[in-house]
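> Okay, structure incoming, though there's no sequence with it:
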């Protein structure tokens, strides 16, 4: 059986939907914190099991009989390592044969502060003795959806990335890659640096929005501290605003760029473009 943690989340749900194309539903386990949020998955025949990263006893039950598991990294920054440790230990105890982990692009050399918990989790998995695959994902293009409304209202995209390039891809592309690894053979020990085929700057993001919307949109670059303060003024918690601002300056140093094409090779097609993803989103707003 193949299990996916965080299965009611955006990435986990897409991974399961992709797995259903080739794997019998009763051989897929959706591990979720709240089973009421996965009734659609249960209706499709997938086994839905309750499992909370912070409650190890639930994970032991959730992973029974599982041979491969996708550990979708926790969204609780600052608590990730301990939560991931619980999943890894439960997987080892359950006799899981392969653990795939969603890490961050070039985790071992990344200038982004977000990378630290990913590096520590990767080492934790290595030390466990489990056969592993690291899916080092670049940014999701969907990360920018929250900025679209503001950009169209103000005519500005804000950031601190300068001319830094983002090799972002759609969440669906990363999901297809994860499913390919989970259903493939001889994956143990592999590390994939997964990124979109066409990198873009935030100025190019603004230009694409302008073209698609017919409204003037320009990129405004800030220093990291100024951008953090701007995000706080928009209502973001200071800690999260700091992470976003630091991620932009990390991107300015090349931390979110990769041109090796591993993602498109893994999914056996070109990755979705910034234009196509934004166009589809604008059609819904």
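Okay, I see it. Nothing here was measured: the structure is a model prediction, and the numbers come from that model.
> Could you use CA atoms for every contact and neighbour count after this?
Noted.
> Stretch 2-20: end-to-end distance?
This stretch, stretch 2-20, spans 11 Å end to end (Cα to Cα, to the nearest Å).
> Which stretches in the stretch 51-200 of the chain count as strands?
Counting by DSSP state E, counting those that start in this stretch, residue ranges of the strands within the stretch 51-200 of the chain are 68-71, 98-104, 132-137, 156-159, 190-194.
> another structure for you, compare them:
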């Protein structure tokens, strides 16, 4: 079995991918996890996973982690302002260390222009995709759609009492389960024939926020309304509740992108890579709101 490095290994996606690799027969000793804080990787150490401390800004730490590895899963960083050069550090270090295949968690999109409402999030992904394709390394790019797990953030903590107030219009999203995406990444790491491929990591259905409201109503027996205000009315309402301006801007940007159809897709490779149908909206909501019935 080839040696695999998972970056961001102490995060949810990284840990889940490692868990799936081990469940599918990879010896933990064949996996290296790159983490910034070793204290957050105690469970990985207990599994027998080799832990390297470093980060995307520390090129030498990347080189050290990647030496002897054949495959690296680059999980996108959270530093929006700096992650493009950080990701390029990973790619360059992987190439110098002799890695042959880099896999990357990118994102689904249609509009790649600078005036896209998702430009703040997407530009680094677009630049990383291009850097990978021109690196000379074998690559696999996962164009991950929005997680099902972000729905509670969009609909708010009081959704079961006050309904959904979110300016997404009739826009649709092929929300995907994060653990499904991690398992699919593990399958690709273990499989063959995935070199120089881009995969559409979307659910097999697209969902509107009206659908989310309807599903929640059926699940809980409550009347759950969906109201799509203007972006301005939405911002004003959230501002009055004391929510930070930066967070409001992010929510408005996502809502606008959803309204414009950025995350509505016709293609999904997720079912193929999983070998089964992905987790659907109803199943996710039933689990997320089970205690609220």
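The structure has been received and is ready for your questions. Source: prediction; values computed, not measured.
> Can you calculate the TM-score here?
The TM-score (TM-score structural alignment, normalised by the length of the first structure) is 0.93; 284 aligned residues with a Cα RMSD of 1.9 Å.
> picking up where we left off before, which stretch among the strands of the stretch 51-200 of the first structure comes nearest residue 201 of the first structure?
Nearest to residue 201 of the first structure among those is strand 156-159; the distance by Cα to Cα comes to 10.4 Å.
> ok so, going back, reformat the strands of the stretch 51-200 of the first structure as a markdown table; add distance to residue 125 of the first structure and mean neighbour count.
Shown next, in a markdown table, are those (distance: least, Cα to Cα, whole Å; neighbours: other Cα atoms under 10 Å):
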| stretch | distance to residue 125 of the first structure | mean neighbour count |
| --- | --- | --- |
| strand 68-71 | 11 | 26 |
| strand 98-104 | 8 | 24 |
| strand 132-137 | 7 | 24 |
| strand 156-159 | 34 | 22 |
| strand 190-194 | 13 | 20 |
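> Turn these into a markdown table, including distance to residue 234 of the first structure.
Output for the strands of the stretch 51-200 of the first structure, formatted as a markdown table (distance: least, Cα to Cα, whole Å):
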| stretch | distance to residue 234 of the first structure |
| --- | --- |
| strand 68-71 | 32 |
| strand 98-104 | 27 |
| strand 132-137 | 28 |
| strand 156-159 | 12 |
| strand 190-194 | 31 |
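> Nearest to residue 77 of the first structure, out of these?
Nearest to residue 77 of the first structure, of all the strands of the stretch 51-200 of the first structure, is strand 98-104, at 13.0 Å by Cα to Cα.
> Read off where that closest one ends up in the second structure.
On the second structure, the counterpart of strand 98-104 of the first structure by TM-score structural alignment is residues 101-107.
> residue in the first structure matching residue 146 of the second structure?
Matched across to the first structure, residue 146 of the second structure falls on residue 139, judged by TM-score structural alignment.
> And that match, how close does it get to residue 60 of the first structure?
Here the criterion is Cα to Cα. By it, residue 139 of the first structure lies 31 Å from residue 60 of the first structure.
> cool, residue 189 of the first structure as well?
Going from residue 189 of the first structure to residue 60 of the first structure by Cα to Cα gives 24 Å.
> between those two, which one's more packed in?
Higher neighbour count among residue 189 of the first structure and residue 60: residue 60, with 18 against 14, using other Cα atoms under 10 Å.
> what residue of the second structure takes the place of that one?
Superposed on the second structure with TM-score structural alignment, residue 60 of the first structure falls opposite residue 63.
> Make sure that match is actually in contact with residue 91.
No - using Cα atoms under 8 Å, residue 63 of the second structure and residue 91 do not qualify as a contacting pair, with a distance of 10.3 Å.
> Please report the separation between the first and final residues of stretch 129-148 of the first structure.
Stretch 129-148 of the first structure has its terminal residues 44 Å apart, counting by Cα to Cα.
> in that stretch, what's buried?
Residues of stretch 129-148 of the first structure classed as buried by neighbour count (16 or more other Cα atoms under 10 Å): 130-142, 148.
> and the end-to-end length of stretch 2-12 of the first structure?
Counting by Cα to Cα, you get 12 Å between the two ends of stretch 2-12 of the first structure.
> Tell me who's in contact with the alignment partner in the second structure of residue 194 of the first structure.
Correspondence of residue 194 of the first structure to the second structure, assessed by TM-score structural alignment: residue 201. Residue 201 of the second structure makes contact with 108, 142-145, 176, 181, 268-270, according to Cα atoms under 8 Å, 6 or more residues apart in numbering.
> Distance check, residue 201 of the second structure against residue 178 of the second structure.
Using Cα to Cα, residue 201 of the second structure is found at 10 Å from residue 178 of the second structure.
> For residue 45 of the second structure, grab the count of nearby residues.
Residue 45 of the second structure - counted by other Cα under 10 Å - has 17 other residues nearby.
> And for residue 122 of the first structure?
Residue 122 of the first structure has 22 nearby residues by other Cα under 10 Å.
> Done for today, thanks.
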